[in-house]
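Enquirer: have a look; sequence and predicted model below, questions after that.
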Amino acid sequence: MQRTCWFLCSHKTNEFMTIIKTLRLLQLVSYTIVASQFIFYLIILSGALRNVSITNFLEQRRAVDGLMQQRWKVVYYSCLALSTVMVAVSARQPGSWVFITSVIAMLCLVVDVVLALKGNEPINRMVNLAALTPKPPKGDFSNWEDLRVQWLRLIEIRGVITVSGLGALLVGLVWG
């Protein structure tokens, strides 16, 4: 009887560990996809976007924002959902590396999403609305320049936060 219970409990534990490992892998892959955008911005694109004319910057933002609205939200919210599930599943062992690093990564992602919605999104809306006007204002681009600086600064802050979340997951993977 006791041997049967051990076998069944052991089998359920193995299944549970397989589920956790699969969730961790999916979380890590989705988080890597999210963080890769920021790594590219931090290393190359932010500097390049500071050096182009404001007209080119606005044109690039309009082109990219349309695609981001359609595709990127699915990636972000899938990553957030996987992170939430991983925190919930690993909460059985609140002192474990998996739980602690999953909480850190999820909090980083939540902060990133809040900064995106409160900071970058309003600027993106302004850029997209300006594209709808038949004749954009000529000459005075100082307001747009300020918005570009603000937008890029937010991207860099979000990048550091999100890459920190990815780093936490990698630490959890190595020491978890």
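Expert: Sure, I can see it.
Enquirer: contacts, neighbours, all on C-alpha from now
Expert: Noted.
Enquirer: could you pull out the helices for this structure?
Expert: With DSSP state H as the criterion, the chain has helices at 2-40, 46-51, 54-67, 73-90, 97-115, 121-132, 142-175.
Enquirer: tell me the contacts of the residue nearest the centre of the chain?
Expert: Residue closest to the average C-alpha location in the chain (C-alpha atoms, centre = their mean): residue 34, at 4.3 Å. Neighbouring residues of residue 34 by C-alpha atoms under 8 Å, 6 or more residues apart in numbering: 75-76, 79, 162.
Enquirer: and residue 55, how far from residue 80?
Expert: According to C-alpha to C-alpha, to the nearest Å, residue 55 and residue 80 sit 34 Å apart.
Enquirer: how many other residues sit next to residue 126?
Expert: 12 (other C-alpha atoms under 10 Å).
Enquirer: list buried residues within the contacts of residue 34.
Expert: Neighbour counting over the contacts of residue 34 (16 or more other C-alpha atoms under 10 Å) leaves 76, 79, 162 as the buried ones.
Enquirer: give me the number of residues near the closest residue to the second one other than its chain neighbours?
Expert: With C-alpha to C-alpha, 6 or more residues apart in numbering as the measure, residue 30 is the residue that lies nearest to residue 79, at 5.3 Å, once sequence neighbours are left out. Here the neighbour count serves as a burial measure; for residue 30 (other C-alpha under 10 Å) it reads 21.
Enquirer: one more: residue 167?
Expert: 17.
Enquirer: now it: how far from residue 151?
Expert: 24 Å.
Enquirer: equivalent analysis for residue 102, please.
Expert: From residue 102 to residue 151 the distance is 28 Å (C-alpha to C-alpha).
Enquirer: below is structure B, check it against A:
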Amino acid sequence: MKFLVTVVLALLLLTLESVVVQRAGLVLSRIDVTVVLLSFLALRASLLEGACSAFAVGYLLDLMSGQPTGLFTFLGVFTFLAGRLVDSLLDVRGPVAFVLFTMGADVGHGLLSAFFSWLTVKDGSATAVLPGLPLQVALTGLAALALYPLLRRLEARQERTQMGGGLL
């Protein structure tokens, strides 16, 4: 059930992100809502469920971004696995820690995306996103702060239904 909810939420958030980025006139930057979802999955989902969800979220971002196929699919799973590793080293609780965790994941995701795009694109446009990375990280942090209560509520609802308390 978490997989389906994650995929639907990713599709909805990616659509909303594309509209907001276009209306705001952001050329070099974006709001990376997929990293917010991947960070939450790294903290809360099991390994198999999270990896499958991360693959699906990355694939949706691949479809909507126009970047080389497979780039964000790979980076989605990699970000999830790296987030699980960091979670085993740090204690991430509360919205502020989640925002900082997500911003760190977005820095890594953005740098790896620029690096792999630089390897595959010959016209040099891959490094053009680097000047917009600080704004992207800040906007992703704001999105993480806004989405954290929703993600926690969805998680609590799923736990209740798994325990048989769906009628409460």
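Expert: Arrived safely. Given the structure is predicted, the values throughout are model-derived calculations rather than measurements.
Enquirer: TM between them?
Expert: Once the chains are laid over each other, their TM-score by TM-score structural alignment, normalised by the length of the second structure reads 0.29; 77 aligned residues with a C-alpha RMSD of 4.6 Å.
Enquirer: what comes up buried for the helix ranked longest in the second structure?
Expert: Secondary structure assigned by DSSP H gives helix 133-162 as the longest helix of the second structure. The neighbour-count check on helix 133-162 of the second structure (16+ other C-alpha under 10 Å) flags 133, 135-141, 143-145, 147-148, 151, 155, 158 as buried.
Enquirer: stretch 143-153 of the first structure too?
Expert: Neighbour counts over stretch 143-153 of the first structure (16+ other C-alpha under 10 Å) mark 144-145, 147-148, 151-152 as buried.
Enquirer: got TSV for those residues, with distance to residue 49 of the first structure too?
Expert: Shown next, in TSV, are these (distance: C-alpha to C-alpha, whole Å):
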residue	distance to residue 49 of the first structure
144	13
145	11
147	12
148	9
151	11
152	8
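Enquirer: quick check, nearest of those residues to residue 39 of the first structure?
Expert: For these, the residue nearest residue 39 of the first structure by C-alpha to C-alpha is residue 152; the value is 13.3 Å.
Enquirer: correct me if wrong: that closest one contacts residue 46.
Expert: Yes - here residue 152 of the first structure lies in contact with residue 46, judged by C-alpha atoms under 8 Å, at a distance of 6.4 Å.
Enquirer: contacting residues for the residue nearest to residue 79 of the first structure?
Expert: Per C-alpha under 8 Å, 6+ apart, neighbours of residue 30 of the first structure: 75, 78-79.
Enquirer: if I look at it, how far off is residue 5 of the first structure?
Expert: 37 Å.
Enquirer: can you map out the strands along the second structure?
Expert: Remark: no strands are assigned in the second structure by DSSP state E.
Enquirer: can you map out the helices along it?
Expert: 2-24, 33-44, 47-65, 71-89, 94-120, 133-162.
Enquirer: which of those helices sits most buried?
Expert: Of all the helices of the second structure, helix 33-44 has the most neighbours on average by mean count of other C-alpha atoms under 10 Å, namely a mean of 25.
Enquirer: ok, residue 77 of the second structure to residue 145 of the second structure distance?
Expert: 22 Å.
Enquirer: could you do residue 9 of the second structure as well?
Expert: 16 Å.
Enquirer: spatially central, which residue of the second structure would that be?
Expert: The centre of the second structure sits closest to residue 35, judged by C-alpha atoms, centre = their mean, with a distance of 1.7 Å.
Enquirer: so what's that residue up against?
Expert: By C-alpha under 8 Å, 6+ apart, the residues touching residue 35 of the second structure are 76, 79, 102, 105-106, 109, 140.
Enquirer: residue contacts, the nearest residue to residue 31 of the first structure once chain neighbours are set aside?
Expert: The shortest distance from residue 31 of the first structure to any non-neighbouring residue, by C-alpha to C-alpha, 6+ apart, is to residue 79 (6.0 Å). By C-alpha under 8 Å, 6+ apart, the contact set of residue 79 of the first structure is 27, 30-31, 34.
Enquirer: can you list these in CSV and add distance to residue 86 of the first structure?
Expert: As requested, those are exported to CSV (distance: C-alpha to C-alpha, whole Å):
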residue, distance to residue 86 of the first structure
27, 8
30, 12
31, 12
34, 17
